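Trainee: Sharing a model that was predicted from the sequence below.
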Amino acid sequence: MEVPGKKLHLKTSAVDTSYCQPCSQDGDTFPAEAYCTVCKEFLCSNCASVHKKLKMTRSHALLDKSNMPTSMSGQDDDDEYIEPCEIHPKEFIKYFCPSHQTLNCGHCVVQNHRSCHVDVISNISLAFKDGPEYGDIDKAIAKLFKDIDKCASDVEKNKTVIAEIGDSEVSKLRRCRDEVNKYFDERENALLKLIEQMKNIDEALLDNLRPKCDNLKAEVEEIKNNLKTQENNTIQLFIGAKRAKQLLEITQTTLAEINKQNTIHQYRFNIDSATERLMESTTGLGVVKEEVIDTQNALGIHVKYFTNENYVL
């Protein structure tokens, strides 16, 4: 694998092997121990020490080995790399592995892509904007915008549909409830009328019997008073008593007839067994069903119906 830029052979871990650039001018290769962020150069320990002493460079910021960049590749365009690596936050993404389709920093390349052909992003990105892949991405974005707009439109249509379904089913439920109420109102009125009729019959009968009882009492009072007034005349008392006896027998017969007529209707309300079962039922009045039919309504929206009774009234 080769990383374009500074000429490095990356068959081993050389992708992260940096050397002292000032010393390389004399043909010497010494491991880099520091990096100057101003000069954009790797320095060995001796050069770093000199760098800190020279008047022109003593104010430069030097990164030690643990914080300096891991690769010399692409040092001329380091300023273009600003995206940090998700795995190694101190490093910037600089490489792309076509085999794994991953974006990598120098650490990632050494650890996971030694045997891969890794491209330097600064090199392959030059023609990317005018290439087919970016064009496909642009088309995919446009299509997604269109699909999202259609989805949003379908959502709004479905909101309209559920409102219509809700209104329709509520209307059906209300009509059913009104019919049930009407039926029970009619049944209640019929039963109340029957009770009233029996009550009126009994009251009329009693209203007719009560005066008869009063009349009989008055007749008995009269018989008693007549006998009382004849107690001093034994003959009249005898005759009056005989007559009174006959009258008392008639009165007794009349009273027996009144007692015979003095009957009223015994009635009580018993709830209908079907109504009682209905009241005990958990599905009284009706159920809301879902059906498993996938159909298309007038608005062109697919609606699914399910057969299971998930909701019980």
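Mentor: Sure, I can see it. Keep in mind the model is a prediction, meaning the values are calculated, not measured.

Trainee: alpha carbons only for contacts and neighbour counts from here, please
Mentor: Noted.

Trainee: can you pull out the helices in the stretch 51-200 of the chain?
Mentor: 106-112, 121-124, 132-229 (DSSP state H, counting those that start in this stretch).

Trainee: Remind me what the shortest one packs against, helices and strands.
Mentor: What that stands for is helix 121-124. Helices and strands touching helix 121-124, by 3 or more Cα pairs under 8 Å, 6 or more residues apart in numbering; DSSP states H and E: there are none.

Trainee: can you pull the buried residues of that helix?
Mentor: Neighbour-count burial for helix 121-124 flags Ile121, Ser122 (criterion: 16 or more other Cα atoms under 10 Å).

Trainee: Next: the first one.
Mentor: For helix 106-112, a neighbour-count test (16+ other Cα under 10 Å) marks Gly106, His107, Cys108, Val109, Val110 as buried.

Trainee: Quick one: closest of the helices of the stretch 51-200 of the chain to Glu257.
Mentor: helix 132-229 (10.0 Å; Cα to Cα).

Trainee: Now do the closest one: distance to the chain's middle.
Mentor: Relative to its parent chain, helix 132-229 has a centroid offset of 31 Å by Cα atoms, centre = their mean, to the nearest Å.

Trainee: Going C-terminal from it, what's the next secondary structure element?
Mentor: Beyond helix 132-229 on the C-terminal side, the first helix or strand identified by DSSP states H and E is helix 234-261.

Trainee: Pasting the second one now:
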Amino acid sequence: MEVSGKKLRNYCKPCEQLKTSTFSDGFCSQCAEEMCQRCFDTHKQFKLNRGHILVQSVEAKSKCKETPTFDNCTKHLNEEIKFFCPEHDQVGCGDCMVISHKTCKVKYILEHIDGYKDSKEFKKLKKDIEKYDGEAKAMLGRIRSNKDHVKDVNKKFAFEVNSFRDELIAHFTKLSDAMLKYGDDIMAADVEKIENLEKQNKGLVDETNDMKETLQSEADQPYKLFLSSLSYRQNLHLVRDQLERIKANNTIETNDFMPDCNLEKLMKTCKQLGVLHKPNESGAGLKEKTVKSNRATPMTKDQCSQTNQVTKDQCSQTNQSFLDRQLVCKNLIIDGDLISCAKTAKGDFGLLIDKQTLSTGDSFEIEIVSIGRNGGIAIGVVPDDYPNNRLPGLGYDSYGYHSDGKVFEGRKSGEKIGDAWKVGDRIKCTVNL
């Protein structure tokens, strides 16, 4: 410790904090604080303060007085922030450094503030601030643009939903109008028919009335009465025959409306108008592949104009969709766990080959949600080189179970083991090698 010159009669700052008045014995240039000898000795016991010097130089003191006022530490209210840790970029008082950074190379703030404004570190900091400020402003612009775009996307989405709804309404209105017109045409034909019968029958009534009046008027004229009777006897045969024809034709066509079973079923099973399609997501469409696997399920054959496409809510849920697993997909539409026939020429059939290889104990199953009028479905297992145009079980070394209730084992003739499949049936295949 170096003490030079006459002691200044100032008061010790640490003692003032303890509510006592003690004259200062010197000035700690590093801490810029008046201290008595006892407080300074205690001050130097800390590791961070061992290099501090107590001076009485007026120049040193005046230089220290030019330093900025220290901020108080938020954790230790009686201490001031005088140190920083370069390793963690944290500042604090002496207590903070001793407690949290005792293994770090702590530095004194006042030793680094001179010329900091012109340092490369500060210039880099300003440059980075400008950079990220520009990026933040640009991002703000993009965010606000997306904010407006969100409304445009929803507007387009609403337009498509409403357009599809209007299209459905227009289509079903057209169908209902056609059905109503068919009923009106039947009614018009029946009305015309009944009116003609009414006219014919009225003629017969008029004719029989004339006969009755004539016979009554000729009651006292035996000769004329006899001639009229002979004539009316022949006419009555014609009246009788005409009445029989009128009676046979006096029927109308009863029209009871029977809803289309496919539409009725669709209304009961359809849970939503459509699905949300995200074009930027993977797996949004089907890709044709030619790789084979030794697992095929299921294969669908149908005259596709008769095939009904139903919702995937009717299908049982599995761990992985067919779209993710398929290796070969021909003439099929895949929607999650739903497989339906695509529009193809008559005689074509749909094929799905799974890329997972089966071993003993593995199994898979399907549920029939629609089979169509002339449709057929088959599931089974096939070898790697199995043709893509043949149902499982019809070719060499393959096994298939078909919807006609027959099992095929590598040949075109099958063994009947059950009834034909119907909607709601679940068919399971378990492998035992």
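Mentor: That came through, no problem. Since the model is a prediction, treat every value here as computed from it, not as a measurement.

Trainee: looking at the helices of the stretch 51-200 of the first structure, which is buried most?
Mentor: Neighbour counts (mean count of other Cα atoms under 10 Å) averaged over each of these peak at helix 106-112, with a mean of 18.

Trainee: Which residue range of the second structure does that one align onto?
Mentor: When the second structure is aligned by TM-score structural alignment, the counterpart of helix 106-112 of the first structure is residues 94-100.

Trainee: mean shift between that stretch and the first structure?
Mentor: In this overlay with the first structure, the average offset of stretch 94-100 of the second structure from its partner residues is 2.6 Å by mean Cα distance after the TM-score superposition for the first structure.

Trainee: Give me the residues contacting that stretch.
Mentor: Contact with stretch 94-100 of the second structure is made by Leu48, Lys75, His76, Glu79, Glu80, Ile81, Lys82, Phe83, Phe84, Cys85, Val106, as judged by Cα atoms under 8 Å, 6 or more residues apart in numbering.

Trainee: How about stretch 239-247 of the first structure?
Mentor: Residues contacting stretch 239-247 of the first structure (Cα under 8 Å, 6+ apart): Ile223, Asn226, Leu227, Gln230.

Trainee: ok, and for it, which residues are buried?
Mentor: Neighbour-count burial for stretch 239-247 of the first structure [16+ other Cα under 10 Å]: Gly240, Ala241, Ala244.

Trainee: Repeat that for stretch 35-45 of the first structure.
Mentor: Tyr35, Cys36, Glu41, Phe42, Leu43, Cys44, Ser45.

Trainee: Does Leu8 of the first structure fall in a helix, a strand, or a coil region?
Mentor: Secondary structure, DSSP: H, G, I helix; E, B strand; the rest coil: Leu8 of the first structure is coil.

Trainee: count of residues packed around it?
Mentor: 18 (other Cα atoms under 10 Å).

Trainee: where's Met198 of the first structure relative to Gln266 of the first structure, distance?
Mentor: 9 Å (Cα to Cα, to the nearest Å).

Trainee: One more: Cys36 of the first structure?
Mentor: 115 Å.

Trainee: ok, Met248 of the first structure - how many residues close by?
Mentor: One correction, residue 248 of the first structure is Leu, not Met. If we define neighbours as other Cα under 10 Å, then Leu248 of the first structure has 16 of them.

Trainee: Go ahead and confirm it touches Glu219.
Mentor: No: the pair Leu248 of the first structure / Glu219 is not scored as a contact, 9.0 Å apart, by Cα atoms under 8 Å.

Trainee: How much space separates Gln242 of the second structure from Glu121 of the second structure?
Mentor: 119 Å.

Trainee: can you pull the contacts of Ser99 of the first structure?
Mentor: Per Cα under 8 Å, 6+ apart, neighbours of Ser99 of the first structure: Cys116, His117.

Trainee: picking up where we left off before, out of the buried residues of stretch 239-247 of the first structure, flag the one nearest to Asp64 of the first structure.
Mentor: For these, the nearest to Asp64 of the first structure is Ala244 (147.0 Å; Cα to Cα).

Trainee: And Phe184 of the first structure, what's its match in the second structure?
Mentor: So, by TM-score structural alignment, Phe184 of the first structure is matched to Phe172.

Trainee: From Met267 of the second structure, how far off is that match?
Mentor: 13 Å.

Trainee: same check, this time on Lys126 of the second structure
Mentor: 66 Å.

Trainee: Likewise for His88 of the second structure?
Mentor: 66 Å.

Trainee: Next: Cys341 of the second structure.
Mentor: On the measure of Cα to Cα, Cys341 of the second structure and Met267 of the second structure end up 20 Å apart.

Trainee: What of Phe27 of the second structure?
Mentor: Taken as Cα to Cα, the span from Phe27 of the second structure to Met267 of the second structure is 93 Å.

Trainee: ok, the two, which is more surrounded?
Mentor: More crowded of Phe27 of the second structure and Met267, by other Cα under 10 Å: Phe27, with 27 against 10.

Trainee: residues in the first structure aligned with the helix or strand harbouring that one?
Mentor: Secondary structure from DSSP H and E places Phe27 of the second structure in strand 26-28. Across the first structure, nothing matches strand 26-28 of the second structure (TM-score structural alignment).

Trainee: What's the first helix or strand after that strand?
Mentor: With elements assigned by DSSP H and E, the helix or strand that comes after strand 26-28 of the second structure is strand 33-35.

Trainee: ok, residues contacting that next one?
Mentor: Identification of contacts with strand 33-35 of the second structure by Cα under 8 Å, 6+ apart yields Asn10, Tyr11, Cys12, Lys13, Pro14, Cys15, Phe23, Ser24, Asp25, Gly26, Phe27, Cys28.

Trainee: Make CSV out of these and add distance to Tyr116 of the second structure.
Mentor: Output for the contacts of strand 33-35 of the second structure, formatted as CSV (distance: Cα to Cα, whole Å):
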residue, distance to Tyr116 of the second structure
Asn10, 32
Tyr11, 33
Cys12, 31
Lys13, 29
Pro14, 30
Cys15, 34
Phe23, 36
Ser24, 32
Asp25, 33
Gly26, 29
Phe27, 26
Cys28, 23
